[in-house]
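> Give the three-dimensional model of this entry:
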Amino acid sequence: MDKPTILVVEDEAIISRDIVMTLEAMHYHPVCAVMTADDAITKAREHTPDVILMDINIHGTMDGIDAARIIRDELHIPVVFVTSCGDEATIARAQESTPYGFVLKPFSDRDLKVAVDCALSKKATETPVIQHGDWYRFTAKES
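So this is what the prediction gives:
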């Protein structure tokens, strides 16, 4: 069985490296780590990972929530926010992007594993529904 692939989006190099090492120890495959929303979108298109772990406050013109919306709408890749932004307004805004999970920093390895496993499980049950919906929309256009 192939290892689940994960894209890490974190602008703090030490935290990013720690997440990558933790994922590797858990037998996931981190495809790469990036620091900006634009890079997250580009790498998501390039690698189509199984899950994206995304900080909300990242470098660039967009934040993680904006990137998550684009990735959700275009690629249907689950995003789990891993962030220190725990205020109610940010959480409410993040929820509008329909994340597959939310892990507050500082987090334990177990917190990260539970969030990734839940996202992978939810994705596995939703993928056939999404694919069926895409097929239906395509055939409806053709007729």
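
> going forward, measure contacts and count neighbours with C-alpha atoms only.
OK.

> what sits against residue 97?
Listed by CA atoms under 8 Å, 6 or more residues apart in numbering, the contact set of residue 97 reads 65, 66, 68, 69, 72.

> any idea how far the second one is from residue 124?
Counting by CA to CA, to the nearest Å, the separation of residue 66 from residue 124 is 24 Å.

> same check, this time on the third one
Taking CA to CA as the measure, residue 68 and residue 124 are separated by 19 Å.

> can you check the fourth one too?
If you measure residue 69 against residue 124 using CA to CA, the figure is 20 Å.

> what separates stretch 99-107 from the chain centre, distance-wise?
Here stretch 99-107 is found 11 Å from its chain centre; the criterion is CA atoms, centre = their mean, to the nearest Å.

> do the same with stretch 25-39
Once both centres are worked out by CA atoms, centre = their mean, stretch 25-39 turns out to sit 9 Å from its chain's centre.

> moving C-terminal of the helix or strand harbouring residue 14, what's the next helix or strand?
Element membership of residue 14 [criterion: DSSP states H and E] is helix 13-25. Beyond helix 13-25 on the C-terminal side, the first helix or strand identified by DSSP H and E is strand 29-34.

> Also this sequence, please, to line up against the first:
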Amino acid sequence: MTTLRVLVVEDAAIIALDIANRVKRLGHEVAGVASTAETAWEKARETRPDLVLMDINLKGEQNGIEAASRIAEELGIRSIFITAYSDKEMKERALATRPLGYIVKPIREADLEKVLAAAEEEFLKGRRT
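The predicted structure is shown next:
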């Protein structure tokens, strides 16, 4: 198993802490935690994580889809989206950014483990090419 460095972006502090703890329990490293799109961009630039767990609905001017798009375009770092909402239009906009996965809240540890394992495979494949 490869240890992934994961940036957690979630505007609810208690949920962000829970996600970070779950990531660690699953054997990965938390590169940082951010609560806004702008902070996510800054932390991604500073810490260069392998991937971002990105909440779609963030407080502030930008949402998680916009933040993930910028991080992917400018830094080449892909995201796994997390959302409490699964409406079709939002999911289509999110999928247009080529995420590594998509999780609907409340997050089940089995779902997180599965999407992180798939991201790990994708990450390793990218290293080989």
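
> okay, residue 66 and residue 124 of structure 1: which has more neighbours?
For residue 66 of structure 1 and residue 124, the more surrounded residue by other CA atoms under 10 Å is residue 66, and the numbers stand at 16 against 12.

> Could I get the contacting residues of that one?
Here residue 66 of structure 1 is in contact with 37, 97 (CA under 8 Å, 6+ apart).

> do residue 36 of structure 2 as well
Neighbour list for residue 36 of structure 2: 9, 10, 11, 58, 59, 60, 62 [criterion: CA under 8 Å, 6+ apart].

> any chance you could map the strands in structure 2?
Read by DSSP state E, structure 2 holds these strands, from start to end of the chain: 5-9, 29-34, 51-55, 78-83, 101-104.

> Go through these and pick out the most buried.
Ranked by mean neighbour count, those are led by strand 51-55 with a mean of 29 (mean count of other CA atoms under 10 Å).

> could you say what helices and strands it packs with?
Packing contacts for strand 51-55 of structure 2, counted by 3 or more CA pairs under 8 Å, 6 or more residues apart in numbering; DSSP states H and E, involve strand 5-9, helix 64-75, strand 78-83.

> please redo it, this time with the cut-off set to 7 Å
strand 5-9, strand 78-83 (3 or more CA pairs under 7 Å, 6 or more residues apart in numbering; DSSP states H and E).

> how much does it stray from structure 1?
Here the mean offset of strand 51-55 of structure 2 against structure 1 after fitting is 0.5 Å, by mean CA distance after the TM-score superposition for structure 1.

> ok, back up a step: among the strands of structure 2, which comes closest to residue 111 of structure 2?
Minimum separation from residue 111 of structure 2 across those (CA to CA) falls at strand 101-104, 7.1 Å.

> what about that closest one, how far off from structure 1?
Per the superposition on structure 1, strand 101-104 of structure 2 and its aligned residues are separated by 0.4 Å on average (mean CA distance after the TM-score superposition for structure 1).

> Nearest the middle, which residue of structure 2 would you pick?
Of all residues in structure 2, the one closest to the mean position by CA atoms, centre = their mean is residue 53, 1.6 Å from it.

> how much space is there between that residue and residue 32 of structure 2?
11 Å.

> Need the overlap of contacts for the two.
Applying CA atoms under 7 Å, 6 or more residues apart in numbering, one finds that residue 53 of structure 2 and residue 32 are jointly contacted by 7, 8.

> Quick one: end-to-end distance for stretch 55-63 of structure 2.
Start-to-end span of stretch 55-63 of structure 2 (CA to CA) is 8 Å.

> hmm, back to that, now the helix holding residue 14 of structure 1 and strand 29-34, what's the angle there?
Comparing the axes of helix 13-25 of structure 1 and strand 29-34 via axes from the mean of the first three to the mean of the last three CA atoms, to 10 degrees yields an angle of 170 degrees.

> same for helix 13-25 of structure 1, what does it pack against?
Taking 3+ CA pairs under 7 Å, 6+ apart as the contact cut, helix 13-25 of structure 1 packs with strand 29-34.

> switch the cut-off to 8 Å
When contacts are defined as 3+ CA pairs under 8 Å, 6+ apart, helix 13-25 of structure 1 packs onto strand 5-9, strand 29-34.
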